[in-house]
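Asks: One predicted model, sequence on top.
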Amino acid sequence: MTPRTPARFADSRHEDRRRTFPALQPLEGEDFASSWWGNAWVEALEDTALDRNRLTRGRAYARRGHVDAITVTPGRVMAYVHGTRPRPYRTEIRLRTLTDGDWGDFLATAAARPDHIAALLDKDVPHALASVADLLPTPGDLIPDCSCPDDGYPCKHAAALCYQTARLLDEDPFVLFLMRGRGEREILADLSHRNATRSAAERTGAASGTPVPTVPASEALAARPLPPLPPPFAPPAHPGRPPAYPQTPGAPDPLALDLLATEAAARAHTLLTTGTDPVAQLTQWQDAVRLAAAHPGSGLTASTRALYRDLAVATDHTPTDLARAVAAWRQGGLAALAVLEEPWDPPAGPFDRARPALIAADFPHFRPWRNHLSTRSLQLRFGRDGLWYGYESDPDREDWWPRGTPDADPVGALTALLGR
């Protein structure tokens, strides 16, 4: 006979798997999401849409607060959306729920690392966890349905519901987990159980190991020649990871704290392993370029856009100036940044031999200016380090951007620039 689930537990789980959120206030001048998972939700909607005009109208509906209270259950998001008619439309977004096996993989991965559990408690989703069980929707994974007569895919009402849902996800990623089939209390209870089981197993393993050798106190305190100190531990291969910082009212920005902690760890690791501080000799501008170059995205995500904006303002530059300098830094570090910013007159020698070499390789149209060799859209710059650096621009625009890999041979640098 199959055991029955206690009624109280069944009711609790039912309540945990259904959440209703009051209608959100109108939104002015902001993105619908700033978290990477919230933006992934928006991208899945926009990549699926067959009509960009309906998306535009859906964004306008969402911004003006046309979406009533939103109810989220496993595999479904539902709300009434006001359109041009007096009576609102019943609108739904459906998506696939995860299997028990998928949830098992996700929870096992999360429980294996305390920093993952801490991140979830802070309403953050580590990228590594999201990829374990395909939590994030992909194009075609969101299926809209609406009682309106519009047969668009999606209609503007479904688009509005999707955009407002992104705001919910931004505030609480457990809304995404609920869409995929599990409630917040259920997930946290499972993680707590797995963590306790893991800790008990570790304690049992430690208790059953070899006893720790001891030394009598009289022997330890007796006068005797002391042995030499052991050699210092080898430095770690990589800097440590910073902790997960909470979003607390009145506290510093968690992104700024994470950035400072990561920078301090990287500088300390370099100083420990090389004996030199890689940042001490940099100017404020050079250090700002280095900081921006260390973060992927080139200003495309919300967090890196904010970083680029703040660093540019602090150094009296524009975000475009910073983006160009970051491209140079990634091309070759401090030497490449100097090539971008400091034209100079090279002595006779390698620079004079470059044009004949390019002509011999069927690149005859380069014209010289100081340490530059240029065509209408390609340019090579000779650095003080003896390397050639590639640049590209739209024809006749003089808007040069670093590209390719530096090379001691101008033909090699040009070949890398052209991708041959």
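Replies: Good, I have the coordinates.
Asks: Only C-alpha atoms from now on, for both contacts and neighbour counts.
Replies: Noted.
Asks: If we go by neighbour counts, what in the helix or strand that residue 307 is a member of is buried?
Replies: Assigned by DSSP states H and E, residue 307 belongs to helix 302-314. Residues 304, 305, 307, 308, 309, 311, 312 are the ones in helix 302-314 that count as buried (16 or more other Cα atoms under 10 Å).
Asks: What segments of the protein are strands?
Replies: Using DSSP state E, the strands assigned to the chain run over residues 19-21, 67-73, 76-81, 89-94, 143-146, 367-369, 372-374, 378-382, 388-392, 401-407.
Asks: Can you name every helix or strand that the third one contacts?
Replies: Applying 3 or more Cα pairs under 8 Å, 6 or more residues apart in numbering; DSSP states H and E, we find strand 76-81 packed against strand 67-73, strand 89-94, helix 156-171.
Asks: Please identify the deepest-packed of these.
Replies: Of all those, helix 156-171 carries the top mean neighbour count, a mean of 26, counting by mean count of other Cα atoms under 10 Å.
Asks: what does that one rub up against?
Replies: Under the criterion Cα atoms under 8 Å, 6 or more residues apart in numbering, residues 24, 32-35, 37-39, 41-42, 45, 54-62, 66-67, 70, 78-79, 81-83, 89, 91-93, 123, 144-146, 175-176 lie in contact with helix 156-171.
Asks: take a look at this one as well, against the first:
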Amino acid sequence: MPDAPDPYWWRDAEPARPRRVEGGIQINSARGKVARTWWSGRFLAVLEEVVVGGRLARGKTYARAGQILSLDVDAGGAVAQVQGSRPKPYAVRVGIPAYGKAEWAEITGYLAEDASYAAALLGGEMPRGIEDVFARAGLALFPAGPRDLVMDCTCPDVAVPCKHLAAVFYVLAERFDADPFQMLALRGRDRETLLDELRERRAAAAPAAPGAGSLEDVMDAYFTAGPGLGQRLAGPPTPSDALLDQLPEFPVAVRGAPLTEVLRPAYRALGTGSES
């Protein structure tokens, strides 16, 4: 005879309402769409279209209620603790392949070719053409399909994603709004490392200025006038006693002669000595 159904099956089922959380991580969007930037919107659109279908919306209530206790993003994925209706929070993991040094070297090389990419990233923006940059390297920035995403949750829900996973996706999207480097961090490159590499590549590719050299190499010619400059600056010779003609008349005379005329021979003699 088949086993009789367990009359207490409902004890193992999760109640509809989650336990209330104080100080949890919640999204700012109270209604409507969550993403504010094109890149976080693209992230959610990819999930909805090619990864999880229409089940993503199940997590909005959890995300808005602040049921996520913790969320850490690192190369290769994100891990979170989500409070459901049971006493123990559920452990949630979202995995995405992280690229290695060789792959990121190729991506960074393409990014360095256009200064607008680095400028956008420095300004807290994800460049519009960044997906094309990844595609040139044969890679993808956003999840490329179901095989590009791993989703785990310790809850008893058999649906994937469950509402706990979906809630994490919405919080991730809002984090990407505020910091696009979080999206790049999932793929294996943090902000400081990427920007340092971009600066180095841009500096190495910049052409040297004509005649550039060390300060020591140019010191001898630093104050040298250019061709013809000395001739252009030179004016008519000034008599050495011209200063005496600019002085006011002195009421003092020496043996009946004005003081300026007494001094004039001396000024002329000094002028003649400086020219020799």
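Replies: Nice, thanks for sending it over. On a predicted model such as this, the values are computed, not experimentally measured, just so you know.
Asks: And the TM-score between these chains?
Replies: Overlay of the two chains. TM-score (TM-score structural alignment, normalised by the length of structure 2): 0.62; 191 aligned residues with a Cα RMSD of 2.5 Å.
Asks: need the helices and strands packed on strand 76-81 of structure 1 in JSON lines with distance to residue 217 of structure 1, can you?
Replies: Below are these laid out as JSON lines (distance: least, Cα to Cα, whole Å):
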{"stretch": "strand 67-73", "distance to residue 217 of structure 1": "64"}
{"stretch": "strand 89-94", "distance to residue 217 of structure 1": "70"}
{"stretch": "helix 156-171", "distance to residue 217 of structure 1": "57"}
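Asks: Just tell me which of these ends up closest to residue 256 of structure 1.
Replies: helix 156-171 (18.8 Å; Cα to Cα).
Asks: quick check: that closest one aligns to which part of structure 2?
Replies: Using TM-score structural alignment, helix 156-171 of structure 1 lines up with residues 163-178 of structure 2.
Asks: mean deviation (superposed) between the matching stretch and structure 1, please.
Replies: Taken against structure 1, stretch 163-178 of structure 2 registers an average deviation of 0.6 Å after superposition, with mean Cα distance after the TM-score superposition for structure 1.
Asks: Would you agree residue 382 of structure 1 is in contact with residue 374?
Replies: No. Assessed by Cα atoms under 8 Å, residue 382 of structure 1 is found out of contact with residue 374, at 11.5 Å.
Asks: higher neighbour count, those two?
Replies: residue 382 (27 against 17; other Cα atoms under 10 Å).
Asks: Just give me the match in structure 2 for the more buried one.
Replies: Matched by TM-score structural alignment, residue 382 of structure 1 corresponds to no residue in structure 2.
Asks: Likewise for residue 191 of structure 1?
Replies: So residue 191 of structure 1 corresponds to residue 198, using TM-score structural alignment.
Asks: To residue 401 of structure 1, which of the helices and strands packed on strand 76-81 of structure 1 lies closest?
Replies: Among these, helix 156-171 comes nearest to residue 401 of structure 1, with 35.0 Å by Cα to Cα.
Asks: now the angle between strand 76-81 and that closest one, please.
Replies: Angle of helix 156-171 of structure 1 versus strand 76-81, following axes from the mean of the first three to the mean of the last three Cα atoms, to 10 degrees, is 120 degrees.
Asks: Next, the contact list for the alignment partner in structure 1 of residue 154 of structure 2, please.
Replies: Using TM-score structural alignment, the equivalent of residue 154 of structure 2 in structure 1 is residue 147. With contact taken as Cα under 8 Å, 6+ apart, residue 147 of structure 1 is in contact with 89, 90, 91.
Asks: One more pass at 10 Å, please.
Replies: Going by Cα atoms under 10 Å, 6 or more residues apart in numbering, residue 147 of structure 1 touches 80, 81, 88, 89, 90, 91, 92, 157, 158.
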